[in-house]
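Q: just to be clear, the model below is a prediction. Sequence and coordinates:
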Amino acid sequence: MSYSDWMSQLPAELHTTPLFKLAIPGSHDSMSYDLDVHSRIIEPKRLIRFSRIYCLRKVVQIWAATQEVSITEQLNAGVRYFDLRIARKPNDTDPTRLYFHHGLYTRTDVETILREINVWAESHRKEVVILSLSHFEGFDKKIASPLHQHLINFIKEVFGAKLLLKTNTPTLKGCWNEGKNVIVSYDHPSYSHSFNFLWRKITYYYGNSMDRTQITAKLCQGLEKEKSAKYFFVCGLNPTLPHSPSILKYILRICDNFTNVARRGLPKMLRWVKQQYSKTPMNIVASDVVTRGNFVATIVKLNLEKRQ
């Protein structure tokens, strides 16, 4: 079954359900498939000074890449939430050019990807895409304001009338009636409060561990807080590498990489999702390797359980 248009195919009674009450597949570190091994290291901080060492950059790339396919392929697979971490390269000759990042910078700039998303949204007008922009690495005090203004102006320009304005109860039917299908969450209160087309930060719950037991325990704590939620929130299934010497037991596995680790653990995490869904609400469920392990199908089908 194709999930490229799954929202428009939901039962009619779900068309008036608030979007923050639907189960929506999302991708964690959505642009990490595009990391540039030739860029400098920007995290972990302790490795920045070793950026000139190619083999070290390669290790960072291998263990920071959480996704395997492009944004358009993720959209076609049914993903509707994107975790987009923005950064500016120091000393870039273009003062307003921005990239994405996760350990390294991406090869592709922000404007190119937002245009790509807009093209897809234009041809799938009944599918609502949620973009979560955050981090803003390299937005130093002297240049932060013009960078934010440039990015916000570009968002308004590229998506135009497709941008859904802030409302208390966004629904599929409401979006369709207004001809809107792009929601932009901007993780900076100074700007999200100032523009009616920028939604506030979306809380992202995650386990901050490589251990599934610890991940699910922390997720349960977060989901308990959202039982009466009236806004978007994310349940992040993604494992997280430790920021300690114990990271070596993972990155020294010569024939392994992060996407393989995530892929191996995903089936058990999805079984937990199906069990947990009857106990606590889930809205956006984000994962690494989103085209693997029946991830999208599992999350979309949670919506049908509400009818039983």
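A: That came through, no problem.
Q: C-alpha only now, for contacts and for neighbours.
A: Noted.
Q: all strands for the stretch 1-150 of the chain, in order.
A: Taking DSSP state E, counting those that start in this stretch to define them, one finds strands in the stretch 1-150 of the chain at 24-27, 81-87, 99-102, 104-109, 129-137.
Q: of those strands, which approaches Ser51 most closely?
A: With Cα to Cα, the closest approach to Ser51 among those belongs to strand 104-109: 9.7 Å.
Q: now do that closest one against strand 81-87, angle only.
A: Counting by axes from the mean of the first three to the mean of the last three Cα atoms, to 10 degrees, strand 104-109 points 100 degrees away from the direction of strand 81-87.
Q: in strand 104-109, which residues are buried?
A: Under the neighbour-count criterion of 16 or more other Cα atoms under 10 Å, strand 104-109 has 104-107, 109 buried.
Q: quick one: list the elements packing against whichever helix or strand Ala262 is part of.
A: Using DSSP states H and E, the element containing Ala262 is helix 258-276. Counting contacts by 3 or more Cα pairs under 8 Å, 6 or more residues apart in numbering; DSSP states H and E, helix 258-276 packs against helix 54-64, helix 212-225, helix 295-305.
Q: make CSV out of the ones you listed and add distance to Tyr81.
A: Shown next, in CSV, are the helices and strands packed on helix 258-276 (distance: least, Cα to Cα, whole Å):
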stretch, distance to Tyr81
helix 54-64, 19
helix 212-225, 18
helix 295-305, 11
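Q: dump those into CSV; add distance to Met1 and mean neighbour count as well.
A: Putting these into CSV (distance: least, Cα to Cα, whole Å; neighbours: other Cα atoms under 10 Å) gives the following:
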stretch, distance to Met1, mean neighbour count
helix 54-64, 30, 18
helix 212-225, 29, 17
helix 295-305, 9, 19
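Q: ok, structure two:
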Amino acid sequence: MLRMPNFTDDLENWMGNLPQELKNIPIIHLAIPGSHDTMSYGIKNKAPVAPDADPVVGTLNKFIPCVVKRWAVTQRYDIVDQLKSGVRYFDLRICMKRPENKFYFVHGLFCEEITEPLEHLKDFLRTHPREFIVLDCQHFYLFNPTDHCVLSAELNRIFDKKIYSRNVSQLKDCTLESATENGKQVLIVYRSDACVNDRFWLSQDWPTPWPNEISVKKLRKYLDESLAQRNPDVGFVSQCVLTPSVRYIVPRFTSSLRTTCAKEVDKKLTDWIKAQIPGPFEADERPKSNVFLADFVDIQNSNFCRNVIALNKKILEKNNSAQNSPSRKSI
């Protein structure tokens, strides 16, 4: 019997270590771990309120800034540690901060200016040429059309020839094998029509439906229902996150997003994640999973990333089963 490889022994290089059979499958059909609000680890003490925050957050931050921060931060690992833990899909929220005229990552509060984290990401790709990432520019705040063009130019400058471009490719052709052969390591999803860059992919190329639930039971139901609508020719994100409202947070001000929400998801949704199946499927078949997004990917020694990456074994198991079935054997 063929011995199944252990995909999670080396999270830092998991894509490069995949069997050739999986490297030839479009990345929209692989199971890929992603981090929700990737850059929120960069929120510092006394960080100013960002424009994506609920209006009442400004008042709360004046009196209990430590509480606001505890609920705004969604990741403990920085970008390099997330990469080393296996994360390959990054959820970015970006704001133009004036009068500085600089781009900052945000999530309720201002995080870091974008350049240094993206340069760290670029350095990782340079030293890990067989790894591939997706940058999902999810939300933009206080942008005008010129800002979009400036940000697009900056992303092009940083990642340059590593970008897997929409104008010359199709998603169904984007495999790890083809990307590595051509020196491509970055696919950018840019969810705004304000300044369309033909190198970047569009919202419809990688849907990421938002659950907006605070109950794991309702979250699970939403994930099942939204996945059932997936198109086989595009990517898909399952957001395995709870979304607390201010009303929910206030009576729990001594707690945090990590202890109240993220650990609850890790405890109660892990079995759902393990039950998912990635891989190619036809339009008349039951849709399969692709990207999974989570808060605090570091919980239990990156347990979330390990569980998601391990799902790729199911693709090999199915293929091996099909090859060994009686209908495929010669007579």
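A: Nice, I can see it. No experiment lies behind these values; they were computed from the predicted model shown.
Q: can you give me the TM-score here?
A: TM-score of the superposed chains, computed with TM-score structural alignment, normalised by the length of structure 1, equals 0.89; 292 aligned residues with a Cα RMSD of 1.8 Å.
Q: hmm, back to that, which of the strands of the stretch 1-150 of structure 1 sits closest to Ile117 of structure 1?
A: strand 129-137 (8.7 Å).
Q: quick one: the closest one aligns where in structure 2?
A: On the basis of TM-score structural alignment, strand 129-137 of structure 1 is assigned to residues 133-141 in structure 2.
Q: quick one: average offset of that stretch versus structure 1, please.
A: Here stretch 133-141 of structure 2, set against structure 1 after superposition, deviates by a mean of 1.0 Å using mean Cα distance after the TM-score superposition for structure 1.
Q: so how far is that stretch off the chain centroid?
A: 9 Å (Cα atoms, centre = their mean, to the nearest Å).
Q: who touches that stretch?
A: 51-52, 88-96, 185-191 (Cα atoms under 8 Å, 6 or more residues apart in numbering).
Q: again, 7 Å this time
A: 51, 88-96, 185-191 (Cα atoms under 7 Å, 6 or more residues apart in numbering).
Q: what's the answer for stretch 7-21 of structure 1, then?
A: 126-127, 169-173, 230-232, 283.
Q: can you map out the helices along the stretch 151-300 of structure 1?
A: 172-178, 189-192, 212-225, 248-251, 258-276, 295-305 (DSSP state H, counting those that start in this stretch).
Q: buried ones in the match of strand 129-137 of structure 1?
A: 133-141.
Q: and what of stretch 120-130 of structure 1?
A: Those would be 120-121, 124-130, for stretch 120-130 of structure 1 by 16+ other Cα under 10 Å.
Q: and if you look at stretch 194-205 of structure 1?
A: Neighbour counts over stretch 194-205 of structure 1 (16+ other Cα under 10 Å) mark 197-202, 204-205 as buried.
Q: and Asn118 of structure 1? What does it align with in structure 2?
A: So, by TM-score structural alignment, Asn118 of structure 1 is matched to Lys122.
Q: what's its match in contact with, if anything?
A: Lys122 of structure 2 sits next to Phe159 when contact means Cα under 7 Å, 6+ apart.
Q: what do you get if the cut-off is 6 Å, keeping everything else the same?
A: Going by Cα atoms under 6 Å, 6 or more residues apart in numbering, Lys122 of structure 2 touches no other residue.
Q: again, but for Leu252 of structure 1
A: Leu252 of structure 1 touches nothing, counting by Cα under 6 Å, 6+ apart.
Q: could you do Arg130 of structure 2 as well?
A: Per Cα under 6 Å, 6+ apart, neighbours of Arg130 of structure 2: 16, 180.
Q: of all the helices and strands packed on helix 258-276 of structure 1, which one is nearest Lys249 of structure 1?
A: Proximity to Lys249 of structure 1 (Cα to Cα) singles out helix 54-64 among these, at 12.2 Å.
Q: angle of that closest one against strand 104-109?
A: 80 degrees.
Q: which position in structure 2 pairs with Ser179 of structure 1?
A: Slight slip there: residue 179 of structure 1 is Gly, not Ser. By TM-score structural alignment, Gly179 of structure 1 lines up with Gly183.
Q: cool, and Glu224 of structure 1?
A: Checking TM-score structural alignment: Glu224 of structure 1 goes with Ala228.
Q: cool, and His28 of structure 1?
A: Under the alignment by TM-score structural alignment, His28 of structure 1 pairs with His36 in structure 2.
Q: quick one: map Asn197 of structure 2 onto structure 1.
A: So, by TM-score structural alignment, Asn197 of structure 2 is matched to Phe195.
Q: mind checking how far the match of Gly179 of structure 1 is from Val189 of structure 2?
A: The gap separating Gly183 of structure 2 from Val189 of structure 2 is 19 Å, by Cα to Cα, to the nearest Å.
Q: between the two, who's got more neighbours?
A: When neighbours are counted by other Cα atoms under 10 Å, Val189 comes out ahead of the other of Gly183 of structure 2 and Val189, with 22 against 15.
Q: ok, the more buried one - contacts?
A: Counting by Cα under 6 Å, 6+ apart, Val189 of structure 2 has contacts 136-137, 200-202.
Q: and for Asp288 of structure 1, the neighbour number?
A: Neighbour number of Asp288 of structure 1 under other Cα under 10 Å is 27.
Q: pretty sure it contacts Thr66?
A: Yes. Contact criterion Cα atoms under 6 Å: Asp288 of structure 1 and Thr66 qualify, at 5.1 Å.
Q: overlap in contacts of the two?
A: Joint contacts of Asp288 of structure 1 and Thr66 (Cα under 6 Å, 6+ apart) do not exist.
Q: hang on, the earlier thing: can you redo the helices of the stretch 151-300 of structure 1 as JSON lines with distance to Lys141 of structure 1?
A: Formatted as JSON lines, the helices of the stretch 151-300 of structure 1 follow (distance: least, Cα to Cα, whole Å):
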{"stretch": "helix 172-178", "distance to Lys141 of structure 1": "37"}
{"stretch": "helix 189-192", "distance to Lys141 of structure 1": "14"}
{"stretch": "helix 212-225", "distance to Lys141 of structure 1": "33"}
{"stretch": "helix 248-251", "distance to Lys141 of structure 1": "35"}
{"stretch": "helix 258-276", "distance to Lys141 of structure 1": "34"}
{"stretch": "helix 295-305", "distance to Lys141 of structure 1": "40"}
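Q: which of those helices sits closest to Gln74 of structure 1?
A: helix 295-305 (9.8 Å).
Q: what comes into contact with the closest one?
A: By Cα under 6 Å, 6+ apart, helix 295-305 of structure 1 touches 23, 25.
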